[in-house]
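Undergrad: Any chance you could fold what I've pasted below:
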Amino acid sequence: MDLKTNLSSSSQDSISTGSSSGIGGSENISRDFSRLSLFSSGSQEEQFRCEGHAEYSLSCMKRYLQTEELCDVVLIAGNNGKRVPAHRLVLSAASEYFSAMFTGSLRESGEPEITLRDVNGDVLQAVVNYCYSGTIEIREDNVEVLLATACLMQLRKVVEACSRFLAQQLHPSNCLGIAVFAEHQSCSSLLQEANAFTSLHFMQVICNQEFLQLSEDQIASLLSSDELNVTSEENIFHALMSWIEHEPETRRPHLPRLLQLVKLPLLEPSFLVDHVENLVGTNPECQKLIMEAMKWHLLTERRQHMVSVRTRPRKATLGRLLVVGGMDKNKGATTIESYDPRCDHWSTAHHMNGRRLQFGIALMGDKLLVVGGRDGLKTLNTMECLDLETGTWTLLSPMNTYRHGLGVAVLGGPLYAVGGHDGWSYLNTVERYDPITRSWNYVTAMQSQRCSAGVAVLNGKLYAVGGRDGASCLRTVECYDPHTNKWTMCASMARRRGGVGVAVANGFLYAFGGQDAPANNPAASRFDCVERYDPGTDSWTTVTMLSTKRDTVAVCLFGDRLVAIGGYDGSHYLRSVEQYDPITNEWTILASLLTGRAGACVVPVNNSNKVINQTN
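TA: The predicted structure follows:
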């Protein structure tokens, strides 16, 4: 029977038992109900949701907990015997630990009382209350015990909250202890933050008692990190020796193992003699490490065979990169960008005095020299000097020849300006600047005219690689010996390269990118290929290519890696930056420049130069 018929029948029965004098009579009412349709012919549904139902239900359960009604288990804290009643269902819903305990085949699943070893009673009560309310109080005096208990009971949100609380308390005096605690509790996020804090504030950390109390394995783990924020490897050596001398009798036997973690080849020879050798004594293993470092300094031509983890600098000891000027979408960048390898970040450090294109740069002490180029209208012979400490510019002695597209390098003490274009013709002339007399003088000219060649110093000689001679791009290479004042030809590259980037690493010369357009055809073929020159065999070989084609790319050695910056791919001025590892023959991507630019110049600046950022 349907609802309509049921209603009609029920109404008729009930009315017939009452008075028959109602309006319309019982028959009329019955007839009216029988015609009434309560629903349309289509099917309808409604999903009702009571707002706050879950919260209200949990609050009711909490009241039952407070009055100990319907509780079906008692948790006993092994630390002090405190008894905490609870409901298995609520605990299982909030914690995977309790869910596994009560729903599995464990012995505790049916026991009315369960003892939890090494659990604090007050914290146990707080954790149980959290299962009902979702709130818990975190304080300095309970956070460590609470975090350990939350880890045990797999209360992920509580673990995260405690980790954030401890991360906010990090200080050079406690970060090592927090890191050890986080590792013990398997709190990866807190461990990562504590280690990052320790690395950043390393110089303050080593002044605290926690550092001196580290175990041999703990200090070994700390000193092996390449993330430590130190200006020099000297800081690492002094930190190690302070730890050794805190308990010399028991710790000196560990010195040979721990000294391996100090990158001795990156220390100055004078420091090795005056400090390291005097302090480490005559231990043969330590002396072997000192000898390895000395060979690194003395036998530079053999460095490619001596590369190890000790010759790879920590990020903070690299200093910074400065990228200067270049052509951008506004027809000339005037900013100098600075790269910080610790945070993989570029920022604006300085501004040039004006637009200058196709120039050369060099670093002499804390002075950045910008040489020649063109201002968009005319070729220049001027040389400007930026004092990196004060951020001020001054004019120095001009070159004898106006040059743009020149190559610049420091060989010994003097600065060399190689080739280029004077606004009328391609040049093979070379002149040398003496920083003592502050004067320019010509040296022997190259055998070829070269503009936009790559220029670098390798094994005490000046190399000029590729470039353009007016008719075409060049494959040829020549090198200058300052002792004989002569240029000699070397093996040619496999490709013609104008706008080539050149840098030196581990006794090899590298040529990056470039283009080979003939003078009468501006449609250049741009390159992503990289060639390596071995002066020992006077030969070139091809290594792993760049990730993108780059003409007029800026390159330099930064630490033990070669960095390729910006350039032009035929359509765009590039912001992209990548670094090459000569040992693994692999490229990795670094943070992009703030401004895409081609024909920029780059120079590494070590930590002894206090670069003052002159930002926007």
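Undergrad: can we go C-alpha only for contacts and neighbour counts from here?
TA: Fine.
Undergrad: For residue 592, see how far away residue 564 is.
TA: 11 Å (C-alpha to C-alpha, to the nearest Å).
Undergrad: Can you pull the residues that touch both of these two?
TA: Common contacts of residue 564 and residue 592 (C-alpha atoms under 8 Å, 6 or more residues apart in numbering): residue 577.
Undergrad: quick one, which of those two is more surrounded?
TA: Legend: neighbour count by other C-alpha atoms under 10 Å for residue 564 and residue 592, higher for residue 564 (27 against 18).
Undergrad: Tell me the secondary structure at that one.
TA: Under the three-state scheme (DSSP: H, G, I helix; E, B strand; the rest coil), residue 564 adopts strand.
Undergrad: Sequence B follows; please return its structure for comparison with A:
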Amino acid sequence: MASSSTQTLALQTDSSALNCFKEKLMAKIFRFYDEQSLTDVTFKVSNPTAHVPAHRLILAAASPYFENLFKGNKGNKPIIEINDIDSDIFERLITFCYTGQALITVTNVGAMLKAAIRLQLDDAITRCVEYLMAHIDEYTLHDAYMLERETRCEILKRKFIEYEIKNFMEISQSDEFLNFDVEKLQRILESDNLNITREEVAFEAIKRWFNYDVAAREKQLPLLIACLRLTQFDADFLLTHIQPLPGCELLAFKAISWISKPEARTKINMRFTEPRGVSAANCNEKTLLVVCSEETEINPKVLQYNKAEGKWQEYASIKYDHYGCRTILKDDNILFIGGNKNGAPSNIVRSWNIRSKTWQNLPAMKQARWRHCVVELDGKIYAIGGREGKINLTEDRAMSSVERYTTSDGWEFVSSLNDRRYNASAVTLNGKIYIMGGRNSGVPLKSVECYNPDSNTWTSCADMTECHWLHGVAVHKGHIYVVGCFSGNGTVERYDPQQNTWSKICSLEVGRGIIACASLDNKLWAIFFSVSGNKISVSVYNEENDRWEQKCAFPGHFVLSCYVVPVALLK
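TA: Below you'll find the predicted structure:
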């Protein structure tokens, strides 16, 4: 037994000398193990049968399981049988007790984790979980969830929660998601770091989970709806989508009161009233990605904005020879839809992966179109309106047809627009599609339409104050902003969906050219041809002072589209 004087001496020993001593000691111990020297216990392990010699003192120090085993009656035997662990896995974990290292592979990580839990090797459990999460794509999500359920490993459960928060948009579409218990899903949805592009994504995920077993989950639904940032929806969405849900009437009423009566907010008891946070740690740091071309809109370049340096840099060059096509960001891909090649409209759809910079062909649209609009709503791609004629100023044939794409059903027509239009702009907001402006038979439009996917109908909204075509459009802080016009009109308008009204804000000195805009870092950005600078400029709207502040020049000519993407996607 160590005396207090020897303990004090050990504490006062120089740390570098102490570390050196420990390294030599462990090296000597491992050599004894490697040479099977001075071992005092042997394990007889099955499948296949093998004998594994070891040192009791080392194993007891490494694991409470071995400590208790050797203190018991069974531990006094020179040979101890282990029947519930494969010999290869057992030997690897015995080696871990000496070295702190083990060869973990995709094929053995499940068995390694189960055995490490059985032997109470906490460090080995942590190593297995870390390896599994780093190789989750190779292991498959289904098998990983099976392993979590079998082992009930708290470390794995915690890591899965982190993974699900970070990859929620993908996870929520998986079959495994439908079997999440309510406590697990509640913990995920409560997270301020939930990685979603908009709050509607979380709502749609809850609906999918709920519809999988309505009878069993009806009482649990309000618990999950309460985890949403309900104040980020507008009153129409709350009345249409939240209030009809069983047990959610009061939640909808509170949220509507919070939105419409700011003076009463201190009296309204709500769990979450602020939008979810943004953090670089969970891959939510965003930047701008722009598809642009030099002159003819074909063979575009992809540019990314470096926020740290305040400048643009080329990310990739793309070979795509369709004039007047439209693009949309879908997960890690940019979809190029339609366009006009050799004077004729096309129904082609191709997907360009941002990470791998490779192409993939997708099913073609039912109808060829160019100068149309494309948006994504609830995971479905919509192609709206456009031109069906050739590139000929005398043949200006606008379209009203709308078709929708899903991976399961391909392209299918839905209700047509009320007004034929091309060179319009469209966005999604609160579970609906809004399309505004454009041209019809050469005549500029100021009309606006709204599509409700639940009823498959287009309804007219309040007209814009002026006509806009090839204009920029973005959703920003619950409103729709329309920026400028191809003709050089720099008017900027803001639409309030709750009031169905348009109002003008500070205009831009826009020259003749295509305009793009986006909402990034809680600010409205616009990319446009500047009259004063005779070049493409980037400006940010200052809401407090109602003025536009110039950020930087832009090295492109035709801006085809602008997207907000995670910085991690471009690495």
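Undergrad: Would you mind reporting the TM-score between them?
TA: The TM-score (TM-score structural alignment, normalised by the length of the second structure) is 0.50; 323 aligned residues with a C-alpha RMSD of 3.8 Å.
Undergrad: How many residues are close by whichever residue in the second structure pairs up with residue 341 of the first structure?
TA: Using TM-score structural alignment, the partner of residue 341 of the first structure in the second structure is residue 307. Neighbours of residue 307 of the second structure under the rule other C-alpha under 10 Å: 11.
Undergrad: Residue 307 of the second structure contacts residue 286, correct?
TA: No. Between residue 307 of the second structure and residue 286 there is no contact under C-alpha atoms under 8 Å: 9.4 Å.
Undergrad: one step back: who are the contact partners of the match of residue 341 of the first structure?
TA: residue 287.
Undergrad: Residue 222 of the second structure versus that one, what's the distance?
TA: Counting by C-alpha to C-alpha, the gap from residue 307 of the second structure to residue 222 of the second structure is 40 Å.
Undergrad: Now for the residue in the second structure that residue 300 of the first structure lines up against, how many residues are close by?
TA: When the second structure is aligned by TM-score structural alignment, the residue opposite residue 300 of the first structure is residue 233. Residues lying near residue 233 of the second structure (other C-alpha under 10 Å) number 21.
Undergrad: show me what contacts residue 233 of the second structure?
TA: Counting by C-alpha under 8 Å, 6+ apart, residue 233 of the second structure makes contact with 199, 430, 478.
Undergrad: What subset of these is buried?
TA: 199, 430 (16 or more other C-alpha atoms under 10 Å).
Undergrad: Let's have the contacts of residue 233 of the second structure in TSV, adding secondary structure.
TA: Supplementary listing: the contacts of residue 233 of the second structure in TSV, determined by three-state DSSP:
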residue	secondary structure
199	helix
430	coil
478	coil
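Undergrad: which one among the contacts of residue 233 of the second structure gets closest to residue 112 of the second structure?
TA: Distance to residue 112 of the second structure, by C-alpha to C-alpha, is smallest for residue 199 among the contacts of residue 233 of the second structure, at 39.1 Å.
Undergrad: A helix includes residue 471 of the first structure, no?
TA: No. Judged by three-state DSSP, residue 471 of the first structure forms no part of a helix; its state is coil.
Undergrad: Please report how far it lies from residue 454 of the first structure.
TA: As judged by C-alpha to C-alpha, residue 471 of the first structure and residue 454 of the first structure stand 18 Å apart.
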